[in-house]
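*Asks:* heads up, no residue letters with this:
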């Protein structure tokens, strides 16, 4: 099959590399336009573009996915199948173009955690399992017929960065299995099932800065899950002496405390504990506004509280 691959970040590169290693014919990649970044506003190429150039694959970078120029270029590739991993929402004129359809890899067990940030929300909500799903694209986002899924068990301690890497590698393998299945016709697509009675459908919307502020009046375990679910990016934060303190990792204990939620105790050497609704959250890896990231002992050496 002639395949057009659509993706942008490193998460997508792992899948693209797996498809090429498996002998798939990637005739082009579609990725985000170059964007200025850093102090010098130097144009920054996406991870997928860099990989494609290094492997002599044609690159398309449309500003608008409905532009006649892009659509003509896409049609001229005569793709049998399109594969989407960590890319933006496609209009029907694009996803409905190839005769074999367009498949998407999503980093959750659909129908749970549809949306832009499934890896973060699974951890924020303290789930016990996650996984990856491949499905055919349809009108509503992340709702198409499922092709394959693969589950993983969560430890209750991993960060979003660690889960990202696990699902990135797991998803690449599942995507190769899916493409080979579509090529041979050996697959059983099925609609996304209705959830059992009493099971809540959970979503994974884009995360904004206001979602990242720690609410100390919540249970300690809830705060702990939020910290690891947002680490290393976009990162949970609190205010300390009117400055933003990003929190990359922490530990927690459920215990009686007479302190108001948000009050802290410290020995100014080895620990900094904030009171939560039902115990303490001990910060272990932080970054104060304007400073570099450091472990709590380094932080306390330079910041007497």
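*Replies:* On my side now, so go ahead. Owing to the predicted nature of the structure, the values given are computational and were not obtained by experimental measurement. Numbers count the residues shown, from 1 in each chain.

*Asks:* CA atoms for contacts and neighbours, from now on please.
*Replies:* Will do.

*Asks:* in stretch 208-218, what's buried?
*Replies:* Of the residues in stretch 208-218, those scored as buried under the neighbour-count criterion (16 or more other C-alpha atoms under 10 Å) are 212-216, 218.

*Asks:* included below, for side-by-side comparison, is a second structure:
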């Protein structure tokens, strides 16, 4: 098949790689225009844009998909299908160009976790299983008919970074299978059961704040779900601290939520039921550090609680 591929983050790169190595032909790649790095002055392409150039593919970086020039560019390429991985909403006139329409890879088992943050919500909610869905794009977000799904177990040690990597590799294989699936004469897509739908909206700053009144498991789940960026945070002496890694200590009964305990330079924080032992954190304006190093560098008399 002739494919136009759309995407932005590194999550999409394994799919582009695998499709490019398959019997299919990537005739064009669309990604966002180069953006200025917050720390540096030069503009930089998205991870997918850089991957497309690395593979010597035909890359197009329009400001908006609604421009007529984008429609004409895709139309001239005469694709059989459009593949979308972690991109933006695709206008209907573009969806209608290829014979097989547009297929999206979504990192959940739809209709569960429709929206921008399915991986984070699976981790925050303590799910043991998640997966990928390949489905046909329609104007209503994440509501199109299903092609294929594949499940993945969530390990106790998984965080956003590790689970995202697993799903990106699994999703690449699922897309290749899906292209074969839609060409079968007896193929019939599956209609989503809307009564089973749940939402996974964009992560906000409010969601990122830790509530120490929750159970230790709930706080731990949030820390894993928001690992590194944007990061689950708390406040200490008026400054934000991201908590990046922790473990639940069921052998330590809780006291007042948010209370800090130091034992041999190890850092513990009380939740509603148990303590969390903090392993890795990032103070405001600082690099990530082991909790023991942070404890050694502060005034112990000020250690009362996180809020």
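*Replies:* Nice, I can see it. Since the model is a prediction, treat every value here as computed from it, not as a measurement.

*Asks:* which among the buried residues of stretch 208-218 of the first structure gets closest to residue 284 of the first structure?
*Replies:* Checking these against residue 284 of the first structure with C-alpha to C-alpha, the nearest one is residue 214 at 15.1 Å.

*Asks:* correct me, but the closest one touches residue 238?
*Replies:* Yes - using C-alpha atoms under 8 Å, residue 214 of the first structure is in contact with residue 238, at 5.6 Å.

*Asks:* show me where the stretch 1-150 of the first structure has strands.
*Replies:* Applying DSSP state E, counting those that start in this stretch to the stretch 1-150 of the first structure gives strands spanning 2-7, 25-30, 35-37, 42-44, 59-60, 81-85, 102-106, 129-136, 146-153.

*Asks:* save those strands as JSON lines, and put in mean neighbour count and distance to residue 299 of the first structure too.
*Replies:* Formatted as JSON lines, those follow (neighbours: other C-alpha atoms under 10 Å; distance: least, C-alpha to C-alpha, whole Å):
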{"stretch": "strand 2-7", "mean neighbour count": "23", "distance to residue 299 of the first structure": "38"}
{"stretch": "strand 25-30", "mean neighbour count": "20", "distance to residue 299 of the first structure": "43"}
{"stretch": "strand 35-37", "mean neighbour count": "11", "distance to residue 299 of the first structure": "29"}
{"stretch": "strand 42-44", "mean neighbour count": "12", "distance to residue 299 of the first structure": "32"}
{"stretch": "strand 59-60", "mean neighbour count": "18", "distance to residue 299 of the first structure": "45"}
{"stretch": "strand 81-85", "mean neighbour count": "26", "distance to residue 299 of the first structure": "38"}
{"stretch": "strand 102-106", "mean neighbour count": "25", "distance to residue 299 of the first structure": "38"}
{"stretch": "strand 129-136", "mean neighbour count": "23", "distance to residue 299 of the first structure": "34"}
{"stretch": "strand 146-153", "mean neighbour count": "18", "distance to residue 299 of the first structure": "34"}
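
*Asks:* a markdown table for the ones you listed, including distance to residue 253 of the first structure?
*Replies:* As requested, the strands of the stretch 1-150 of the first structure are exported to a markdown table (distance: least, C-alpha to C-alpha, whole Å):
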| stretch | distance to residue 253 of the first structure |
| --- | --- |
| strand 2-7 | 41 |
| strand 25-30 | 47 |
| strand 35-37 | 41 |
| strand 42-44 | 43 |
| strand 59-60 | 51 |
| strand 81-85 | 38 |
| strand 102-106 | 34 |
| strand 129-136 | 23 |
| strand 146-153 | 23 |
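
*Asks:* and of these, who's closest to residue 289 of the first structure?
*Replies:* strand 35-37 (20.3 Å).

*Asks:* what's the counterpart of residue 247 of the first structure in the second structure?
*Replies:* If you follow residue 247 of the first structure across to the second structure using TM-score structural alignment, you land on residue 243.

*Asks:* surely that match and residue 277 touch.
*Replies:* No - taking contact to mean C-alpha under 8 Å, the distance of 10.5 Å between residue 243 of the second structure and residue 277 leaves them out of contact.

*Asks:* which of the two has more neighbours?
*Replies:* More crowded of residue 243 of the second structure and residue 277, by other C-alpha atoms under 10 Å: residue 243, with 27 against 23.

*Asks:* what ranges do the helices span in the stretch 1-150 of the first structure?
*Replies:* Using DSSP state H, counting those that start in this stretch, the helices of the stretch 1-150 of the first structure run over residues 10-21, 47-54, 68-76, 92-95, 118-124.

*Asks:* okay, these, which one's buried deepest?
*Replies:* A comparison of the helices of the stretch 1-150 of the first structure by mean neighbour count, using mean count of other C-alpha atoms under 10 Å, puts helix 118-124 on top with a mean of 25.
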